[in-house]
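**Student:** Sharing a model prediction with you, sequence too.
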Amino acid sequence: MKRALISVSDKTGIVELAKELDKLGVEIISTGGTSKKLQEEGINVINISDVTGFPECLDGRVKTLHPNIHAGLLAMRSNEEHMKQVKELNVDLIDLVVVNLYPFKETILKDGVSREEAIENIDIGGPTMLRSAAKNYQDVAVVVDPRDYSTIIEEVKNKGEVSLETKFYLCKKVFEHTAHYDSLIAKYLIKEVGEKDLPETITMTFEKVQDMRYGENPHQKAAFYKEIGKTTGALTEAVQLHGKELSFNNINDTNGALELLKEFEEPTIVACKHANPCGVGSGESIFEAYKKAYEADPVSIFGGIIVANREIDEQTAEEINKIFVEIVVAPSYTDKAVEVLTSKKNIRILKLDNIETKSPSDSLDLKKVAGGLLVQTINSVLLPDEELKVVTDRIPTDKEMDDMLFAWKVVKHAKSNGIAIAKDKTSIGIGPGQVNRIWACKQAIDHAIEHLGEESLKGASLASDAFFPFDDCVEEAYKAGITAIIQPGGSIRDQDSIDKCNKYGIAMVFTNMRHFKH
């Protein structure tokens, strides 16, 4: 290794690397602020202008975009014609490139950043050098990550060069890095343009938060990645106060619970199991909400996840501690509540500021399928703009309407086919993920009877995530004592269900909006 080019925005570890290269007799070419920094540290540096024969110009926009640089990077040492040309052109070869890029991500994440500032922080020369060097990885080592500096020094010290295996690994990292960088730029520009339609091509980038012991099952590998940007109220922003590292299933299930919690403004607890709600309660206090959620299904909540939209106090913490739960998430905890909860070794306690903040309506929901990707905007709407339509002779009471809307929120976040039954701002029965609607309906009713007794269903309200294909669900609701139903409508057999409701004195409301969730 004879010559290196160093130009970095992130100067972490760069002085130490340059000093080691200088000791090994490697010539160092550098630019702008990097050159100044290295010279201040007493390191011998060749200014980029001395190589190109052209001054840095346009406020530093043009420094390295020159044949003397790129020919030195792209010339293949094994190609006689290449070697002949660079000699004739008096181009010196470059064996090592150490470059990281203008801080575009950090720029766009700043509050109040202007479009002009963001655009100015799009690096041009840096990615070009990286790609040139990486394309010629057989002859040029190229480093974008300060964590790789020690590997470079060790190999150059011991072998006089960087091994081909390491060069190829670094090449891979370069193209990951530049793809990530370009994806950030594209995402920013798409948002600035304000495109309403989904793009013709889609490129996304995420940053790894953690590796996991395993995925959904022990034989599956897994990792957790974070979307880049301001994700207020998202699980990626939670601070873990206690307990073991979150697993793949922990994160997936907790996310499902949080999505439902965000539908409520009053003090609410959502208990979740396998990404389905199993108990939901709202009350005057978070303690009352927890009691309702627990009593709704004291069996399923065991080993489940609890999320709250108010501070957890000591009284609520003591109730939670009476059973085993995997995770508790809340915007805050009293000191006594933390003391109570942390008395259990394995419970995970997460604090999530702005827990009530919903995802932007233009956020995307992604589902990977074999050979492709399904993309849709998130289901951010609870009800359509038009008024709900009462389709039965009997108009629901105010209390029935409140319970119907409560059940509607719950069923929106239960897997389809889904039925939710609510009473007194409590989910008393949930039937999620069934292959037909009557099974979901019977399951919800059976759950209510099992945990709360038959009387709990008298005067309750039922919600269905999609229309009734037959009137059998109305029949089951009547037998159970349910007096109000909310559903999308839209079946060719709607009139059958309406007629049966009228026969039994059940109030029915159509939303003209369904909430499938698969």
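**Tutor:** Yes, it's here.

**Student:** okay, CA-based contacts and neighbour counts for the rest of this
**Tutor:** Will do.

**Student:** Residue 269 is in contact with residue 282, isn't it?
**Tutor:** Yes - taking contacts as CA atoms under 8 Å, residue 269 lies within contact range of residue 282: 6.6 Å.

**Student:** So which residues of the stretch 151-300 of the chain form helices?
**Tutor:** 164-193, 248-261, 286-296 (DSSP state H, counting those that start in this stretch).

**Student:** Packing partners of the longest one?
**Tutor:** When you say that, I think you mean helix 164-193. helix 104-108, helix 125-135, strand 141-143 (3 or more CA pairs under 8 Å, 6 or more residues apart in numbering; DSSP states H and E).

**Student:** ok, second structure coming up, stack it against the first:
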Amino acid sequence: MTEHATTLAPDTAPVQRALISVSDKTGLVDLARALATRGVELLSTGGSAKAIRDAGIAVRDVADVTGFPEMMDGRVKTLHPMVHGGLLALRDNANHVSAMDEHGIGAIDLLVVNLYPFEETVAKGADYDTCIENIDIGGPAMIRAAAKNHGFVTTVVDVEDYDALLAELDANDGQTTYAFRQKMAQIAYARTGAYDAAVSTWMADALGEAAPRRRVFAGTLAQTLRYGENPHQSAAFYKDGANRPGVSTATQHQGKELSYNNINDTDAAFELVSEFLPGDGPACAIIKHANPCGVARGDTLKDAYQRAFDCDRTSAFGGIIALNGALDGDTAEVISEIFTEVVIAPGADQAARDIFAKKKNLRLLTTDGLSNPALGGLTYRQVSGGMLVQDRDNGAIALDDLKVVTQKAPTDAQLADLLFAWKVAKHVKSNAIVYVKDGATVGVGAGQMSRVDSTRIAARKSLDMAEVLGLSAPLTRGSVVASDAFFPFPDGLLTAAEAGAVAVIQPGGSMRDDDVIKAADEAGLAMVFTGMRHFRH
């Protein structure tokens, strides 16, 4: 029989000998005791062996099996034929069995390994050498060996699977089924793949490689979703390990589980409201289909919500609300007056929770902090046959960055509104137009093929809201307007002027900037250039 001429893997395989080597000791002693009680011989290494032995459980050191002590500060301990032979040997292959007998290699039926905490070490900001020392070598090697031989060997890499392992042994008289071993092998390879992804990504960053030859993406399942954007699409939500406050780290206090669209929209809402730090005063963002339909500052969160709501009450129905401060009862009371899908905030007091408890379909999420808009990182978008990868748009503009290009300069109040509008425009799908007055959006135009159309749509929404609010003129009268990219022609700018805008913020950089500036001067507008655009496709 050749090495590759094997029979089908057995449906069940006994677990008589286990090797346990874990960095995370959570549940270690309970697992070891449960295995020993079931008659499983235990092998272990270093700190794992000590913890098991200290608990009064019989365990044999791997060094006794290999005949070599742990050496080189623990770098070498399991990289040995006595270990890898026991993991890789095909039990139905006569040559393998003969080699095991000749060299005294005992079969290892179960491998329980979790890896050095490399990701956690990087997240703590450790220096280069410390990160290198936390790259596990022996662990991934054993995991890959055992997982390859899943026809006979069970591989467990996550603490959360300990109970499933014990249940499997109990259900099968001390054996594991092939289906279980397959499932554990897939989880094992995903773990080593994610681990290598973390290492390679960190090293690329450390070396300043903006576009490494190969880039690996990895995530951990947070939840399976009922469906994707549409009911015929399956979907799941994965976390990438970043500790950035937001929808992935939030605590959900009530309501049914979030859908694919809920997660996408909630992320958009919280990223936008995080542009406004608590020191900027209370702020609220209302999102519908990943675009803001109202954003405002206020004296209180209730005031900020009401002002944001008054930008577009129709679109706010069934929307996502994000706040930059802890939700209070007064704000919760007014929010609960209409149907809202999700409310996300850094916190929520008991009064707010009691009010929302009456709204069983409303989800309340708290994050214990805001997302830092200045943080870097990467964003990904799949295209046919590949991935587009770019830096997160963390570009920001301060007052000193603005260049006045018109004869008329903005007033201090207008400058404050221009910067507010610019922050909002960053989070509106292109072509983006945002009208703002007194720290609140009064018209938002998003995602149009023509910038002129976005300008008109935003103005039209303001006109509609004026009728709803019983105003004699739309709120765009006396407003400022932001454009996420330059006006290529004067027509969009003049449309904004017709709607009542008196000041403009835009990147500039068009070949026709002079024409646009001239048109602004003739219309009596003040205009500033940022030198930065915020396309959001």
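**Tutor:** Great, that's in hand. Please read all numbers here as calculations on a predicted model, not as lab measurements.

**Student:** any idea which of the helices and strands packed on helix 164-193 of the first structure is most buried?
**Tutor:** strand 141-143 (a mean of 29; mean count of other CA atoms under 10 Å).

**Student:** what's the matching range in the second structure for it?
**Tutor:** Strand 141-143 of the first structure corresponds to residues 154-156 of the second structure when matched by TM-score structural alignment.

**Student:** With the first structure overlaid, how far apart is that stretch on average?
**Tutor:** Taken over the aligned residues, the distance from stretch 154-156 of the second structure to the first structure averages 2.4 Å (mean CA distance after the TM-score superposition for the first structure).

**Student:** Tell me which of the helices and strands packed on helix 164-193 of the first structure sits nearest to residue 332 of the first structure.
**Tutor:** Nearest of those to residue 332 of the first structure, taken as CA to CA: helix 104-108 at 28.2 Å.

**Student:** after the closest one comes which helix or strand?
**Tutor:** Counting by DSSP states H and E, the next helix or strand C-terminal to helix 104-108 of the first structure is helix 115-120.

**Student:** So what touches the match of strand 141-143 of the first structure?
**Tutor:** If you take CA atoms under 8 Å, 6 or more residues apart in numbering as the criterion, stretch 154-156 of the second structure is touched by 109-113, 143, 146-147, 162, 176, 181, 184-185, 188.

**Student:** Same question for stretch 227-247 of the second structure.
**Tutor:** 123, 218-226, 248-249, 259-261, 263, 266-267, 270-271, 365, 367-372.

**Student:** Quick one, which of the helices and strands packed on helix 164-193 of the first structure gets closest to residue 396 of the first structure.
**Tutor:** Using CA to CA, these put helix 104-108 closest to residue 396 of the first structure, at 49.9 Å.

**Student:** ok so, going back, inside strands: which ones of the contacts of stretch 227-247 of the second structure?
**Tutor:** 220-225, 365 (DSSP state E).

**Student:** Now neighbour count and distance to residue 458 of the second structure too, for those residues, in a markdown table please.
**Tutor:** Converted to a markdown table, these look like this (neighbours: other CA atoms under 10 Å; distance: CA to CA, whole Å):
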| residue | neighbour count | distance to residue 458 of the second structure |
| --- | --- | --- |
| 220 | 13 | 40 |
| 221 | 11 | 39 |
| 222 | 13 | 37 |
| 223 | 13 | 37 |
| 224 | 15 | 37 |
| 225 | 15 | 34 |
| 365 | 24 | 30 |
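
**Student:** returning to that earlier point: just put the helices and strands packed on helix 164-193 of the first structure in TSV and tack on distance to residue 30 of the first structure.
**Tutor:** As requested, these are exported to TSV (distance: least, CA to CA, whole Å):
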stretch	distance to residue 30 of the first structure
helix 104-108	21
helix 125-135	12
strand 141-143	14
